[in-house]
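sequence unknown, structure follows:
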């Protein structure tokens, strides 16, 4: 296995690259090396190990069954075998991977669907860069795979495939769950919410986007008053289940 220390773009180069692409999206056609030469971008060696002998599978379509996300969530953990959650907040890593090793994948998975300048700029900002929790957890083409894979691997109550089954069934559910600090930063909170929602689906309560968002907002509020991360999963289920039921009893919209 080739586990090499990986060089990433410096922070100022990430910012320069983003500004340049938003001003001239045609630069996206250049290779990573050519972009570095053209824009005078600089790299720095990190302690991140990247297994270059493993690569992502290319999507075969836009549907969940064809886009390869489930398999790629597992593969990215092999590609970045020692990455920690703290390191995974580093935008430099994800931007560099998008424009170097996985540029072909990003182009195939997230192709441009509009000729509108504003939409193209939003597309570039969302899928090629990774600013903030939402950018890392939901939007960036590569970091979203790692975070979902990391979560799935570390949920003790479910198999990895079961977590993916729950997470991938609805993008609104996935983003509402993973973008919230209370859930994204605490595996036990995520586990409890997965258990509650899986039980609800099994008993015939369908997912409702606005109700679930309302539930997650209440979880965040509770998390601001209580140390949810210190509670065990069973206790969290007992505390959060009534809040979930209450959120779904409210008519929204």
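Structure's in. What do you need? Predicted model, so just to flag it, every value in this text is computed and none were measured. Residues are numbered from 1 along each chain as shown.

only C-alpha atoms for contact and neighbour calcs from this point on.
OK.

sec struct for the most centrally placed residue in the chain, please.
The chain has residue 144 as the residue nearest its centroid, 2.1 Å off, counting by Cα atoms, centre = their mean. Here residue 144 is recorded as helix under DSSP: H, G, I helix; E, B strand; the rest coil.

give the contact list for it.
136, 137, 138 (Cα atoms under 8 Å, 6 or more residues apart in numbering).

quick one: it and residue 238, what's the gap?
30 Å (Cα to Cα, to the nearest Å).

Residue 150 now?
Distance, residue 150 to residue 238, by Cα to Cα: 25 Å.

Check which residues of whatever helix or strand residue 108 lives in are buried.
If you go by DSSP states H and E, residue 108 is part of helix 103-109. Across helix 103-109, burial judged by 16 or more other Cα atoms under 10 Å covers 103, 105, 106, 107, 108, 109.

For these, which two are the farthest from each other?
103 and 109 (9.9 Å; Cα to Cα).

If you count neighbours, what's buried in stretch 185-196?
For stretch 185-196, by 16+ other Cα under 10 Å, it's 187, 188, 189, 190, 191, 192, 193, 194, 195, 196.

and here's the other structure:
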């Protein structure tokens, strides 16, 4: 079922942020459905999304299981496929989604059985998204969208395969996705994914991937990857792999 994405007004966003502590009971239970059609919560974005698909998010509560994030990244990425990267950096879109359309998922995934005094910090981290870093890494929904967007950018022919490599473990995700300098350079990011696929050692253990990334950082300083062709980048990464293995 196709529906229109909505977002909050600045005033409604500010009110929500200032009321986190007093709304703990709401965040623990039924949320904010009564505000669905409130004018300050119901501003049309002019972007369609798959409402039914978004409703299939896995609400399991364990917070460190990569397989859950993998499945949910696919769901969010495909359900919100029409969202542009520019609009995906708008906090008010994600706050609406985490408080209305995907509230049950955000609540179960990130609040779960937490004690009341822990809820405000969890809400601030995962229901709001002030700044690009929080949007990319912390918000309950936007982090999943960006996982899929980066996978789709790096491997448009098979984003699901790229996503599986990126999200094999939380540590690999943090070392790959959080390095904006690399994921914003499609040629080197795509080549790294190719190496992860062809050289199992790279992702067999988290320490291996960390060591590989350290070698890439050390050897890649000053290199303008945009002017290198595919063969040159692959040779460079083979060199990084050799150095990583010798240091492991």
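The structure has been received and is ready for your questions. Treat the numbers as computed from the prediction; the structure is a model and nothing was measured.

circling back: how about the contacts of residue 144 of the first structure in CSV, adding distance to residue 11 of the first structure, neighbour count and secondary structure?
Conversion of the contacts of residue 144 of the first structure to CSV gives the following (distance: Cα to Cα, whole Å; neighbours: other Cα atoms under 10 Å; DSSP: H, G, I helix; E, B strand; the rest coil):
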residue, distance to residue 11 of the first structure, neighbour count, secondary structure
136, 16, 27, helix
137, 20, 27, helix
138, 21, 24, helix
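
Near residue 233 of the first structure, how many residues? Count them for me, please.
Neighbours of residue 233 of the first structure under the rule other Cα atoms under 10 Å: 21.

nope, residue 30 of the first structure is what I meant
Per other Cα under 10 Å, the neighbour tally for residue 30 of the first structure reads 12.

for residue 212 of the first structure, what are its contacts?
Residue 212 of the first structure neighbours (Cα under 8 Å, 6+ apart): 173, 176, 244, 247, 248.

Just say helix, strand or coil for it.
helix.

Likewise for the one 10 residues further on?
Of the three states, residue 222 of the first structure takes helix according to three-state DSSP.

gap between the helix holding residue 108 of the first structure and the chain center?
Distance, stretch centre to chain centre, for helix 103-109 of the first structure: 16 Å (Cα atoms, centre = their mean, to the nearest Å).

same thing with stretch 176-193 of the second structure?
15 Å.

Between its first and last residues, how far does that stretch reach?
Using Cα to Cα, one end of stretch 176-193 of the second structure lies 9 Å from the other.

Same question for stretch 135-143 of the second structure.
Note: stretch 135-143 of the second structure ends 6 Å apart using Cα to Cα.

What of stretch 138-157 of the first structure?
End-to-end for stretch 138-157 of the first structure, by Cα to Cα: 23 Å.

One more: stretch 75-94 of the first structure?
End-to-end distance (Cα to Cα), stretch 75-94 of the first structure: 15 Å.

and if you look at stretch 16-34 of the second structure?
Stretch 16-34 of the second structure: ends 14 Å apart by Cα to Cα.

buried ones in it?
16, 20, 21, 23, 24, 27, 28, 31, 32.

what's the mean deviation for the helix or strand where residue 200 of the first structure lies versus the second structure?
Per DSSP H and E: residue 200 of the first structure is located in helix 187-202. Compared with the second structure after fitting, helix 187-202 of the first structure deviates on average by 2.7 Å (mean Cα distance after the TM-score superposition for the first structure).

Report all helices and strands that that helix contacts.
Secondary-structure packing of helix 187-202 of the first structure (3 or more Cα pairs under 8 Å, 6 or more residues apart in numbering; DSSP states H and E): helix 160-167, helix 181-184, helix 233-249.

next SSE after the first one?
This means helix 160-167 of the first structure. helix 171-179.

in that following helix, what counts as buried?
In helix 171-179 of the first structure, counting by 16+ other Cα under 10 Å, buried: 172, 173, 174, 175, 176, 177, 178, 179.
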